[in-house]
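# Okay, structure incoming, though there's no sequence with it:
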């Protein structure tokens, strides 16, 4: 069955049809948004969130505290993990508004991991995003120049099928048009607590006048993705590896750490 993938970026509308394609819609969106390494980023984002959740649970258990404040530091850990994406070609780390963290900008798109809730019942649009100057700046980054690699390394294999390479060429030829704006942000929206990893969704968002965010169009759950092996451009710089996490109960219990993070 033909795959139809529709995109509406500021300044242009288009519809792309790839006859008899078997490209997963999530991989196709990642290709269009982030370029050649978009599908790799998609898999790695899912893995990092799962592993940070597991490590945060272990730290909470080891603390022996009744309060879930130790797990509440999840937001710091996931932001540090996202800095590891600097090892992918074309990634620039930006420190928004003097924040104590840096976020990756990939193909001109900022990626922000946000633990917006500790309950599975909370929606993304119910939690204010702009609670600091850093958050506001992260959602309004202008054009960020690509950083040339300090060492000429062989880039990692993006593992794209022939159909995905054809789709990438189509996306690249269109998104290079001058009408395509910067100031784009993809949110990795995480709802989690000591009771479980309730939801992990990612997609491009827009900032409302009152400081909330909402999905622009396409967004997907990353919980369904199977864990993949780490990818690196250099043996000296690798993404964090480890055993497949085991603590992911599919429940929607209210958590004891109720504040949003990051």
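Nice, I can see it. This is a predicted model, so every value here is computed, not measured.
# contacts, neighbours, all on C-alpha from now
Will do.
# tell me the SS of residue 57?
Judged by DSSP: H, G, I helix; E, B strand; the rest coil, the three-state class of residue 57 is helix.
# what about residue 5, how many neighbours?
Here the neighbour count serves as a burial measure; for residue 5 (other CA atoms under 10 Å) it reads 17.
# which residue sits closest to it in space, ignoring its chain neighbours?
By the measure of CA to CA, 6 or more residues apart in numbering, the closest residue to residue 5 outside its immediate chain neighbours is residue 16, 5.5 Å from it.
# got the buried residues for the helix or strand containing that neighbour?
When elements are assigned from DSSP states H and E, residue 16 belongs to strand 12-18. Buried residues in strand 12-18, defined by neighbour count with 16 or more other CA atoms under 10 Å: residue 18.
# Quick one: list the elements packing against that strand.
For strand 12-18, the contact count by 3 or more CA pairs under 8 Å, 6 or more residues apart in numbering; DSSP states H and E identifies strand 3-9 as packing neighbours.
# quick one: the strand it packs on to strand 12-18, angle?
170 degrees (axes from the mean of the first three to the mean of the last three CA atoms, to 10 degrees).
# So for strand 3-9, what gets flagged as buried?
With the criterion 16+ other CA under 10 Å, strand 3-9 contains buried residues 3, 5, 7.
# Return the member of those residues nearest to residue 82.
Sorting those by distance to residue 82 puts residue 7 at the head of the list, at 25.8 Å, by CA to CA.
# how far away is the spatially closest residue to the closest one that is not a sequence neighbour from residue 104?
With CA to CA, 6+ apart as the measure, residue 14 is the residue that lies nearest to residue 7, at 6.0 Å, once sequence neighbours are left out. The span separating residue 14 from residue 104 equals 27 Å under the rule CA to CA, to the nearest Å.
# now residue 204
Residue 204 sits 14 Å away from residue 104, taking CA to CA as the criterion.
# so where does residue 47 fall, helix or strand?
Secondary-structure assignment from DSSP H and E places residue 47 in helix 38-63.
# ok, and here's another one to check against it:
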């Protein structure tokens, strides 16, 4: 059984709120340096920097899950994860059809950069990525699941851009695979409260990193799986067939590597 530290929510400089240091190359380099064995690249409503990260994954020995942070019609964020670039491309096509058509104001929201594996600029994304899609949370779950992916409710303990913040609670039959709780919520021992509000979904704890320091020091998940696939992550979230996922900050583990 593999035991791997995993972070399922990491932004690159394609997200307008991320620092320019958040290139795929820099993220993978630091992941390898600090013993983070699996990373999901999850930019806002976009996926153009995932291919560069996957290109680097073998070089650095870090698994990259193709992903995205989606803003649904309820103005809440969902993290979607896949096994392959082909699945992600199919999902990106769905997202493109349901964007609002607005253009980005880089001075107000920040620039959105697509880069290659060598950190060279490929293009600037002109569409406004920080905006809700014309897809409800239920529709996102349905379509992502049909493509073979899984969906996490992002930062459920935050008042803004979370399903709980927008709706008050999550239905037990939502189809979501897990609920993500922030470092603050975890450290305050609020898990029992958030379990009730999220329909008793399993928890994950991710960095939601927009800069390298937050990526290194942010919370992670300890995965015990046979291999790093979406099917195995599902089993880990369900504590099925000997697989497991232990959420938490794991600061002691990371401090040993600093």
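Sure thing, it's come through. These numbers come from a predicted model, not from an experiment.
# quick one: TM-score?
Here the TM-score of the superposed chains, computed with TM-score structural alignment, normalised by the length of structure 2 as the reference length, equals 0.27; 124 aligned residues with a CA RMSD of 6.6 Å.
# if we can go back for a sec, can you name every helix or strand that the helix holding residue 47 of structure 1 contacts?
Counting by 3+ CA pairs under 8 Å, 6+ apart, the packing neighbours recorded for helix 38-63 of structure 1 are helix 25-34, helix 74-82, strand 196-207.
# Toward the C-terminus, what is the element adjacent to the last one?
Note on strand 196-207 of structure 1: by DSSP H and E, the next helix or strand toward the C-terminus is strand 213-221.
# got the buried residues for that next one?
Within strand 213-221 of structure 1, the residues that qualify as buried are 213-215, 218-219, 221, counting by 16+ other CA under 10 Å.
# Same list (the residues you listed) but as a markdown table, adding distance to residue 49 of structure 1.
As requested, the buried residues of strand 213-221 of structure 1 are exported to a markdown table (distance: CA to CA, whole Å):
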| residue | distance to residue 49 of structure 1 |
| --- | --- |
| 213 | 20 |
| 214 | 21 |
| 215 | 20 |
| 218 | 20 |
| 219 | 17 |
| 221 | 12 |
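# Nearest residue to residue 217 of structure 1 in space, please, no chain neighbours.
Once its chain neighbours are removed from consideration, residue 217 of structure 1 has its nearest residue in residue 204; the separation is 7.3 Å (CA to CA, 6+ apart).
# residue contacts, that neighbour?
Shown in contact with residue 204 of structure 1 (CA atoms under 8 Å, 6 or more residues apart in numbering): 184-187, 215-219.
# so how far is residue 207 of structure 1 from residue 81 of structure 1?
Between residue 81 of structure 1 and residue 207 of structure 1 the distance, using CA to CA, works out to 24 Å.
# Please apply the same query to residue 106 of structure 1.
Separation of residue 106 of structure 1 from residue 207 of structure 1 (CA to CA): 19 Å.
# In terms of neighbours, single out the busier of these two.
When neighbours are counted by other CA under 10 Å, residue 106 of structure 1 and residue 207 differ, and residue 106 comes out ahead with 25 against 17.
# how much space between that one and residue 4 of structure 1?
According to CA to CA, residue 106 of structure 1 and residue 4 of structure 1 sit 24 Å apart.
# hmm, back to that, of the buried residues of strand 213-221 of structure 1, closest to residue 55 of structure 1?
Of all the buried residues of strand 213-221 of structure 1, residue 55 of structure 1 sits closest to residue 221, with 21.1 Å by CA to CA.
# Nearest residue to the closest one in space, please, no chain neighbours.
Nearest-residue entry for residue 221 of structure 1: residue 201, 4.3 Å, with adjacent residues in sequence omitted and distances by CA to CA, 6+ apart.
# The one you found: neighbouring residues, count only.
Once other CA under 10 Å is used to define contacts, residue 201 of structure 1 is seen to have 17 neighbours.
# I'd say it and residue 220 touch.
Yes - the pair residue 201 of structure 1 / residue 220 is scored as a contact, 5.4 Å apart, by CA atoms under 8 Å.
# how near is residue 115 of structure 1 to residue 58 of structure 1?
With distances taken as CA to CA, residue 115 of structure 1 is found 18 Å from residue 58 of structure 1.
# Between those two, point out the one with more neighbours.
When residue 115 of structure 1 and residue 58 are compared for neighbours, residue 115 comes out ahead with 24 against 15, by other CA under 10 Å.
# What helix or strand is the more buried one located in?
Using DSSP H and E, residue 115 of structure 1 sits in strand 109-117.
# What is the burial count for residue 58 of structure 2?
With neighbours defined by other CA under 10 Å, the count for residue 58 of structure 2 comes to 12.
# And residue 33 of structure 1, by the same measure?
Neighbours of residue 33 of structure 1 (other CA under 10 Å): 25.
# That one contacts residue 105, correct?
No - proximity of residue 33 of structure 1 to residue 105 does not meet the contact threshold set by CA under 8 Å, at 11.3 Å.
# picking up where we left off before, of all the helices and strands packed on helix 38-63 of structure 1, which lies closest to residue 50 of structure 1?
strand 196-207 (7.9 Å).
# circling back: list the buried ones in the helix holding residue 47 of structure 1?
With burial defined by 16+ other CA under 10 Å, the residues of helix 38-63 of structure 1 counted as buried are 38-57, 60.
# Report the angle between that helix and strand 109-117.
Helix 38-63 of structure 1 runs at 30 degrees relative to strand 109-117, counting by the same axes, to 10 degrees.
# quick one on the thing from earlier: after the strand holding residue 115 of structure 1, next one along is what?
helix 133-138.
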